[in-house]
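# 3D, please:
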Amino acid sequence: MIEVKPKSFESLLSEAITKAKTNNDTQLISMTEEIRKVDPVRFFASARKLSMDRVFWTSTSEQFSIAGVGNAWKVEAEENRTEVIESRWQKLLDEAIVHNPYKVPGTGLVALGGMSFDPSVRKSELWNNFSHGSFQIPILMLTRRASRYYLTTSLEVRGDDDPNELNKWVVQAKEMVMDRTEWLPDSPGINTQQEIAPGQWKDTVKHAADMIKSRDAEKIVLARELRVRLKKDASVASILKNLMAAQPNSYVFAVERDGDCFVGASPERLVKQEDEQLFSVCLAGTAPRGKTDEEDREIARQLLHDEKNRSEHDFVVKMIRKSMETCCDAVYVPDKPVIHPFKNLQHLYTPVTARLQKGYSIFDIIEKLHPTPALGGVPREKSMTYIREHEQLDRGWYGAPVGWMDSNRNGEFAVAIRSGLVQGNIVSLFAGCGVVRDSDPEAEYEETKIKFRPMLSVLED
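Below you'll find the predicted structure:
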């Protein structure tokens, strides 16, 4: 990465175009500036005027948000996805011209995107617009960190580009996305809901439980789909706004591809990187919130002592500890979980910290951790084989890593649960549960209904 200190974006353009002409190749440039307050959701909404793919990420509890539009650089991979993406990302970092005096996480060169749950599964028509792995560096990107705001402009230029024309386009595009008065419509409301093959799903749960009793596996996670028809086309910006208000302790995200948008509010961090420090979370074991404080406490107490949920949670803890220890030092995991409450649900929660060893990257951790036992099962290969052969669903990006990484060894990925795929006025919602030897199909079905609530609640009138 070539760090520069240009007088203006136009001068940076001229320098990059000259270099591209000399090398007979394209050249990526990036410039970050601090700006006055812009609401990230309104930025995302205004960006629709540019008719380009948009992306959004926020950790509301940490007052951190990224909203981007366009593709200054994009990489997609259907096979060997982490290797392909990491290789191209590293090559880009070596060659890009960057001006970012702030070094704030989430500024400068930032790639945002995600992956599918299982790249070996043939994609269904539902997920046609989403590759098994896809990341982008936005052309225009807003970063909010606490009370400070940054705008990063990135472009890939050619030797025959006109710097004046490019700069003029950038100025006009900035004016469009920085519209602080952009109106956000209310939720369109739900017209109909259609459960996709609920009877078959319950039969599969029973079949999986019977197989587990024969000791062919310990746990298998099975997901299902609920298809929602809205009264009119969805406004993804409004969904994001509602999710941020309703799920303040979650990662709220959106990744748009050719008009389709994968959006959600996940409570589950997969991994966070700050230089060599890593942070992960074991989140497995679920119960509803109580209607009163007393009922809430009693449900939490039962969850902490429930054998099925504690067993599910222990599966995740053991796997994450083992995965971290292969490429990290100083791995620390508390002995017991605690209750982590959200608006609709509460979960068993155990944090994990570690120090990344030299020679490893965040992609190595993702490869080790995904899929966690909370989304796949135990043992991993047997449970994944069962899911491929019996689950009546192409999960697409549901349950998979989604997040961001920057050029200063910062990044964060969440497990994309509590999520849905928006296609006009149709939203496909996804939820799953862990099947063990004593699982009751009806009880597991009711658990998935609870897990649909966070997304359903923001789509209703």
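# all contacts plus neighbour counts: C-alpha atoms, from now on.
Fine.
# in this structure, which spans are helices?
Secondary structure of the chain (DSSP state H): helices located at 9-23, 40-46, 81-95, 163-177, 198-213, 236-246, 293-305, 307-325, 362-369, 380-390, 441-459.
# List just the one of the ones you listed that sits closest to residue 401.
Of all the helices of the chain, helix 362-369 sits nearest to residue 401, with 7.6 Å by C-alpha to C-alpha.
# From the contact counts, what lies against that closest one?
Contact partners of helix 362-369 among helices and strands, from 3 or more C-alpha pairs under 8 Å, 6 or more residues apart in numbering; DSSP states H and E: helix 81-95, strand 269-274, helix 307-325.
# Another for comparison:
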Amino acid sequence: MTFPLADATPPTLVARTTQIPDPIDLSLLVPDDVAPQDIVCWLRGGEGLIGWGRAASITTSGADRFDAATQWWQDVAASAVVRTDLDLPGTGPIAFGTFAFSRRSGQTSTLVVPEVVVGRREGRCWITQIATADRLPGTPARVERHEPRTTGETAFESGSLSRDEWAHAVAESVQRIQHGDLDKVVMARDVVARSATPIDPRRLLHRLSQTYSNTWTFAVDGMLGATPEMLLRREKGLVTSRVLAGTIRRSGDDEHDLGLAAGLARSSKDLEEHEYAVRSVAEALRPHCKSMNVPESPFVLHLPNVMHLATDVTGVLRNGTPSLALAAALHPSAAVCGTPTGMAAEVIHELERMDRGRYAGPVGWLDVDGDGEWGIALRSGMLDPEDPCRIRLFAGCGIVAGSIPEAELAESDAKLLPMRSALADD
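Sure, this is the predicted structure:
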């Protein structure tokens, strides 16, 4: 576990939440001078949270990265001074987090408490200013529109594996499944994008939130994207998890897409993949719940680029387990790792030949009561902290016995589309 010296003693936070007039587009509120790593975002359908600055943070790594972060936040929450005009999820002091997929990752995980958060929910808007007790804020932050900078021409190149090498790795994983080594494994690939000018994450967030409004557009510490998968939402004793597994690319023709959706709902390969994912989530949540509802059949979720088989698993919590601890219990689900989990993780480590970093790890936020929302960092990219013109993009596919490498490669291209399109120069 890593504890930087600045994070060793949990700070005393002072937070003030004030209701404000509707600023219309939350994705355009981040000031021009904010560093890319100090932008936080959680938006869906025009609602959610956007923030900037860094009042406090912690970095962790290794097998206990979730436990260390959870304990730190509980200590911070216990001493926080909170003044608020509203009692809505996302008001008061909150922390945004992004966590490495693997305990073996060379990338750290982090919780970030921003200095300013602007939120919208249920038709009401607010601003929260957060500071440490020894450094109280002065003049209230101004809420005004800031236009992001345009992106220069962007070139894309293969990451850890070429397209052919990745297809070969998928074929190898299919062979291992057919030999009975495991039931499912999720294979991911990376693509490196280089822009002619520094990448403005505000532009990416704005584009993603507009084009993929029914996903969760997120940003924490340079990790950003638009995920369709809600790992869990914890609110007032209820927990919900949306499971996505089984995918087909959209054709662009609505009538044809209806036929594709019907085929997806009948596909034995995709239904098998989906069943593994739902089962892994239900089994992970069951010890924390008094009662649960697990639908017998999935529905088809329509996104602009792809369609997924989806199931919403819900439960009533039996204890006060904070949302981050629940996210840790769910991670990694079969939707991003495989079945059985341990064997799938080893196959991923061997065949992907890359460090996923925070890709496919939990990303989201939580408040002082432990409520919060955590997604899976999919359809995403990681900004290079050393090179402002570089971002590493990721996509993954669930592999089962009936998977065809060429089809999985095409599916991964479809899943890269949101980030590639957001980077496009107009």
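# Now render the helices of the first structure as CSV, adding mean neighbour count and distance to residue 257 of the first structure.
CSV is the format used below for the helices of the first structure (neighbours: other C-alpha atoms under 10 Å; distance: least, C-alpha to C-alpha, whole Å):
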stretch, mean neighbour count, distance to residue 257 of the first structure
helix 9-23, 18, 28
helix 40-46, 24, 14
helix 81-95, 15, 17
helix 163-177, 15, 19
helix 198-213, 18, 29
helix 236-246, 21, 13
helix 293-305, 15, 39
helix 307-325, 20, 31
helix 362-369, 18, 22
helix 380-390, 17, 25
helix 441-459, 18, 20
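# Tell me the residue in the first structure aligned with residue 319 of the second structure.
Alignment note (TM-score structural alignment): residue 319 of the second structure maps to residue 358 of the first structure.
# Could you do residue 182 of the second structure as well?
Correspondence of residue 182 of the second structure to the first structure, assessed by TM-score structural alignment: residue 217.
# quick one: contacts for that match?
By C-alpha atoms under 8 Å, 6 or more residues apart in numbering, residue 217 of the first structure lies in contact with 211, 378-379, 382-383.
# ditto for residue 461 of the first structure
Contacts here follow C-alpha under 8 Å, 6+ apart; on that basis residue 461 of the first structure touches 187-190.
# same check, this time on residue 366 of the second structure
Residues counted as contacts of residue 366 of the second structure (C-alpha under 8 Å, 6+ apart) are 90, 94-96, 323-324, 372-373.
# Filter the residues you listed down to the ones also in contact in the first structure.
Counting by both residues aligned by TM-score structural alignment, their matches' C-alpha atoms under 8 Å, the members of these that carry over to the first structure are 90, 94-96, 372-373.
# Show me which of those residues is closest to residue 245 of the second structure.
residue 373 (19.8 Å).
# Any idea how many residues pack against the closest one?
28 (other C-alpha atoms under 10 Å).
# what lines up against it once you look at the first structure?
Counting by TM-score structural alignment, residue 373 of the second structure lines up with residue 412 in the first structure.
# Please name the nearest non-neighbouring residue to its match.
Once flanking residues are discounted, residue 412 of the first structure sits nearest to residue 272: 4.2 Å by C-alpha to C-alpha, 6 or more residues apart in numbering.
# and that neighbour, how many neighbours?
Neighbour count of residue 272 of the first structure, defined by other C-alpha under 10 Å: 22.
# what about residue 283 of the second structure, distance to residue 334 of the second structure?
For residue 283 of the second structure, the distance to residue 334 of the second structure equals 11 Å [C-alpha to C-alpha, to the nearest Å].
# Apologies, that question was intended for residue 170 of the second structure.
For residue 170 of the second structure, the distance to residue 334 of the second structure - C-alpha to C-alpha - is 17 Å.
# again, but for residue 42 of the second structure
Relative to residue 334 of the second structure, and taking C-alpha to C-alpha, residue 42 of the second structure is found at 24 Å.
# Could you do residue 413 of the second structure as well?
Noted for residue 413 of the second structure: a distance of 21 Å to residue 334 of the second structure, by C-alpha to C-alpha.
# Kindly report the same for residue 56 of the second structure.
33 Å.
# Looking at these two, which is more packed in?
Taking neighbours as other C-alpha under 10 Å, residue 56 of the second structure and residue 334 compare with residue 334 leading, 28 against 21.
# Apart from its chain neighbours, what residue comes closest to the more buried one?
residue 277 (4.5 Å).
# Which residue in the first structure aligns with the one you found?
Looking across to the first structure (by TM-score structural alignment), residue 277 of the second structure lines up with residue 316.
# wouldn't that match be in contact with residue 374 here?
Yes: the pair residue 316 of the first structure and residue 374 passes the contact test of C-alpha atoms under 8 Å, sitting 6.3 Å apart.
# Return every residue with contacts to both of those two.
What both residue 316 of the first structure and residue 374 touch, as defined by C-alpha under 8 Å, 6+ apart, is the set 283-284.
# which residues does the residue nearest to residue 412 of the first structure contact?
278-280, 410-413.
# As TSV, those with distance to residue 80 of the first structure would be great.
Formatted as TSV, the contacts of residue 272 of the first structure follow (distance: C-alpha to C-alpha, whole Å):
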residue	distance to residue 80 of the first structure
278	24
279	25
280	24
410	23
411	21
412	21
413	19
